[in-house]
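# okay, sequence plus prediction incoming.
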Amino acid sequence: MKSKSIEFIMEGRRQRRRRWIIVTSSLTAFLIIVCCAMLLLGNTIYPVIDVIRALLGEQISGVSFAINTIRLPRMLAGLFAGFAFGIGGNTFQTMLRNPLANPNVIGITTGSSAAAVFCIVILHTSDTIVSVASVGAGLATVVFIYLFSKGKSFSIGRLILVGIGIQAMLNALISYILLVGAQQDLPAALRWLSGSLNGSQMHELPSLIITVLVFAPIIILLGKNLSILELGEQSATSLGVNTDKTRIVLILCSVCIIALATAITGPIAFVAFLSGPIAKRLVGVGFSNIIPAGLVGANLVLASDLIGQFAFEVRYPVGIITGIIGAPYLIYLLIRMNRKGEL
C-alpha cells in the first residue's frame, strides 16, 4: 500500500514535469517564430537567405541596413524587455501572493517612468543617465512603498493600496513635467510613455541584455525559495528559508531588470501583470513558472508589436496593444477578487 502511494506521487510529479517541459518548449518555439517574423516582415519582405547573410555581416544593398539597424534592435529590445517584465512581474506576484502586486499596479514602473521622463524632458541627458535614473527611481519607489505600508505589521493589502496611491502621485508628476517641458521634447516623451519598440538602437541594448543575463538566473536559482514564500511567512521560516534575505535579493533583481527594461522601451502596459497568471495557467502547480513567465512576456511583447505594426491601417506602439489585451483581464480579476472577499 505504501509503495503504491509513493508510485502514485512519483507518477504525478513525472506528469507535471512533462507538462512543464512541453509548455516551455512550445513557448520557446513560438518565440523563435515571432523573432523570425520580426526580422522578415516590414515595408519590404526580404528572402530568408538574404536576412541570414545580412545577420552574418555580409553587406547587401538595402537589406543590411533594414535588418541590422532597424529590425534586429527592435526584435532584441522586445525579446529582452518582455522577458524582464515577465519574470519581474511573476516574482512580485508570487512573493506577495497577490496577482495585483505587480510592478505596473503598485507603481514601480511608474517611478522608473517619472525619472526617465524627467531626464528626457528637463535634463536632456544621455541614454546611460536615463537608465541609471530609472533603476534608482525604481528601487527608491520600492523603499517608499515598503516604509509607508509597514505599519505595526506587514500587510500585502496595505502595500497594494499604498502602491496605487504612489502610482497616482507619480502619474501626476509625469503630467506636470510634460506640461512644463519644451514643446519639441514632448513627442519623444509621449512615444516613450506609451511603451514602444520604435527607434530601438543597438547601442542601447547591451545594458539591458547584460542586466537580464545577470539577474534573471539569480531569480531562477531562487525559484524554489520563491515558491516556498508563496506558502506564507511562518511556513517559509519553518522550512528553513531566510525570508528577509530571500525577499531582498528577489526584489533587487526584479526591480533592476524591470527598471532597465522600462528605460529602454518605456512602460509596456500589462506585460508584467499578465505573464505570471498566463504561465501559471499553462504550467499548473508543482513546478516553478519563472522561465515560462519570462517566455510569455517576450511572446506578448513581440506578438503585440507585430499586431500593432501590421494588423491595422495605422501603426500603433506595442504598449497600446498590450493595454487593450490587459485592461479587460484587470477588470475581470478585480471583480473575481471582490466576490471572494480578497479586496
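Yep, it's here.
# C-alpha from now on. contacts and neighbour counts both.
OK.
# packing partners of the lengthiest helix in the chain?
If you go by DSSP state H, the chain has its longest helix at helix 2-40. When contacts are defined as 3 or more CA pairs under 8 Å, 6 or more residues apart in numbering; DSSP states H and E, helix 2-40 packs onto helix 48-55, helix 72-95, helix 271-283, helix 290-310.
# report the distance from it to the chain centre.
For helix 2-40, the gap between its own C-alpha mean and the chain's C-alpha mean amounts to 22 Å (CA atoms, centre = their mean, to the nearest Å).
# could I get the buried residue list for that helix?
By neighbour count with 16 or more other CA atoms under 10 Å, helix 2-40 contains the buried residues 16, 19-20, 23-24, 27-28, 30-31, 34-35, 37-40.
# closest to Tyr46 out of the residues you listed?
Leu40 (6.1 Å; CA to CA).
# wait, isn't the closest one in contact with Asp50?
No - with contacts counted by CA atoms under 8 Å, Leu40 stays clear of Asp50, the gap being 9.8 Å.
# any idea how far Ile49 lies from Pro73?
Distance, Ile49 to Pro73, by CA to CA, to the nearest Å: 19 Å.
# those two: who's more crowded?
Per other CA atoms under 10 Å, whichever of Ile49 and Pro73 has more neighbours is Pro73, with 22 against 9.
# does the more buried one touch Pro206 like I think?
No - at 10.6 Å, Pro73 does not count as touching Pro206 under the criterion of CA under 8 Å.
# list the buried residues in stretch 229-246.
Leu229, Glu230, Ala236, Val241, Thr243, Thr246.
# here comes the other one, which I'd like you to weigh against the first:
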Amino acid sequence: MTKTGVAHPRTVRQARPALRLGGFSTVLRVSALLTVAVLIAVLLALFALDIATGDFRIPLGRVLDVLGGGGTRAQRFVIFDSRLPRALTAVVVGAALGLAGAITQSILHNPLASPDILGITSGASCGAVLILAGTGGATTGIAAAPGVPLAALAGGVLTAVAIYLLAWGRTTSGDRGVMGFRLVLIGIGVNAALLSVVSWLLSRATLTDAAHAQLWLTGSLDRSDWSTFAPAAIGLGLTLLVSAASSRTLAALRFGTDTTRVLGVRIQTQQALLLGAAVTAAALATAAAGPIGFVGLAAPQIARRLLRTPGEPVIASTLVGAIAVVGADLVSRTILPVDLPVGVVTAAIGGPFMLYLLVRANRKATL
C-alpha cells in the first residue's frame, strides 16, 4: 500500500484470482484444485486395482473393457456380480464417513468430533445388531435383511438426539446452546454405554447369529452387494446436497459464536440440520459395512493438511475417506498374509493417528 492509499501493483498481482458466476463468487485456489484432482486420480486408480485384484486376476485394460460392455462372460460375472458392488460400497462408505467427519469437526471445532468417537456409529451398530442377532437376519446375509439399514439409521439418529439434548446448556457467552467440547465428552460416554449394549445383545444371541454379527462389527465388505450399496449411496447423496446448499453456513460456523451470529446465521438450527445430515450418512454407511473406525476422524484432518486450509474441506475429506477405505480393502486382500476385515486395517492406522492428534492438542494447550 502506498502513501496515497493506492494498492501497490505487486500486492495486486499477489492476490488470488476470483471466480464469479452470476451471483456466486469465490476465490480460485489453483493449488487446492490440483490437490483435489490428484485425489480423484488416486481414488480412480485404487478403484480399478480393487476390481482387478483377486483370486481371479483381470488385467487393468480388460477391466475397462468389461465396464464398457466387453470381456468374456466369466469376466463380466466376476466384475459386475462380485467385485464392482464391493468396490463401489467401499467408495461410498469411505466417502460418507469422511464427509460426516468433516461436518462434525467443522461445526464443533474439535478434531476428535467424528461419528465413531461421538457414538453415532455405535448407535447405528446397536440398531443393526438388534436385527442381526435378535431376529436371525444375519443367517440370510445382511443384504437380505431390509430392516438393517432402517434399524441402523434409527439407532444413529436416536443416539445423536440423546447426545445433543444431554449436551444442551449454557455456552461461554451465556446463551443456551451446545458446546463442542461438552458434546464430545458426552458422546464418548454414550459410546462406551452403547458398546456395552451391543455386547449384551451378542451374549443373548445364538452362536451362529452372534458370529455373523461379530464379523459385521469388525467392519467388513465381504457381504457387499447392490442392496448394501444403495442405502449408503442415498445417505451420501443427501448429505452432499445438504452440505452443498449450506456451504456458506458451514464456513460461517467454523468461526466463533459471536462472529457467526453477526453474519446472520441461526446457529442452533443450522447445527441441527448439518449434524442430522452427517448422522444420516454415517448411520447408513455403518449399515452397509459395519463400523469402520477412524476414517471419519482422520480423513478431514489429512485433507486439511493437504489443502492447507483453516477448516476441514468437505470435498477433499470425502475423497480422502473413500481412498482410505478402498486402499484398506486392497491392502487387506493383497499385501497382508491374511484376508482381514477393512475395519481392522483402518483401526491399525487410525489408532496411532488419534494419539498424534491428542499429543498435538496437548502441546498447543501447554504453550
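Arrived safely. Just so we're clear, the structure is a prediction, and the values are computed from it rather than from any experiment.
# same list (the buried residues of stretch 229-246 of structure 1) but as JSON lines, adding secondary structure.
Converted to JSON lines, these look like this (DSSP: H, G, I helix; E, B strand; the rest coil):
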{"residue": "Leu229", "secondary structure": "helix"}
{"residue": "Glu230", "secondary structure": "coil"}
{"residue": "Ala236", "secondary structure": "helix"}
{"residue": "Val241", "secondary structure": "coil"}
{"residue": "Thr243", "secondary structure": "helix"}
{"residue": "Thr246", "secondary structure": "helix"}
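# TSV for the residues you listed, including distance to Ala303 of structure 1?
Formatted as TSV, these follow (distance: CA to CA, whole Å):
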residue	distance to Ala303 of structure 1
Leu229	32
Glu230	30
Ala236	37
Val241	38
Thr243	37
Thr246	33
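# check the gap between the residue in structure 1 that Gly237 of structure 2 lines up against and Arg74 of structure 1 for me.
Under the alignment (TM-score structural alignment), Gly237 of structure 2 maps onto Leu213 of structure 1. Leu213 of structure 1 is 18 Å from Arg74 of structure 1, where distance means CA to CA.
# between the two, which has more neighbouring residues?
The residue with more neighbours, out of Leu213 of structure 1 and Arg74, is Arg74; 26 against 14, by other CA under 10 Å.
# give the contact list for Arg97 of structure 1.
Residues near Arg97 of structure 1 by CA atoms under 8 Å, 6 or more residues apart in numbering: Glu230.
# what's it aligned with over in structure 2?
Alignment note (TM-score structural alignment): Arg97 of structure 1 maps to His109 of structure 2.
# what's the answer for Ile321 of structure 1, then?
Under the alignment (TM-score structural alignment), Ile321 of structure 1 pairs with Val345 in structure 2.
# distance check, that match against Leu202 of structure 2.
With the distance defined as CA to CA, Val345 of structure 2 ends up 23 Å from Leu202 of structure 2.
# so how far is Ile108 of structure 1 from the aligned partner of Gly155 of structure 2 in structure 1?
Aligned by TM-score structural alignment, Gly155 of structure 2 pairs with Ala137 of structure 1. To Ile108 of structure 1, Ala137 of structure 1 is 8 Å away according to CA to CA.
# neighbours of Val331 of structure 2, how many?
If you count neighbours by other CA under 10 Å, Val331 of structure 2 ends up with 17.
# nearest residue to the equivalent of it over in structure 1 other than its sequence neighbours?
In structure 1, the residue matched to Val331 of structure 2 (TM-score structural alignment) is Ile307. Sequence neighbours aside, Ile321 is the residue nearest to Ile307 of structure 1 in space, at 7.5 Å (criterion: CA to CA, 6 or more residues apart in numbering).
# my read: the one you found touches Gln309, true?
No - here Ile321 of structure 1 lies out of contact with Gln309, judged by CA under 8 Å, at a distance of 10.1 Å.
# more neighbours: which of these two?
Ile321 (22 against 18).
# re the thing from before, now do the SS call for the match of Gly155 of structure 2.
Secondary structure assignment for Ala137 of structure 1 (three-state DSSP): helix.
# what residues does it make contact with?
Gly111, Ser112, Ala115.
# quick one, helices of the stretch 51-200 of structure 2?
Secondary structure of the stretch 51-200 of structure 2 (DSSP state H, counting those that start in this stretch): helices at 60-67, 73-78, 84-108, 115-118, 120-132, 147-167, 180-204.
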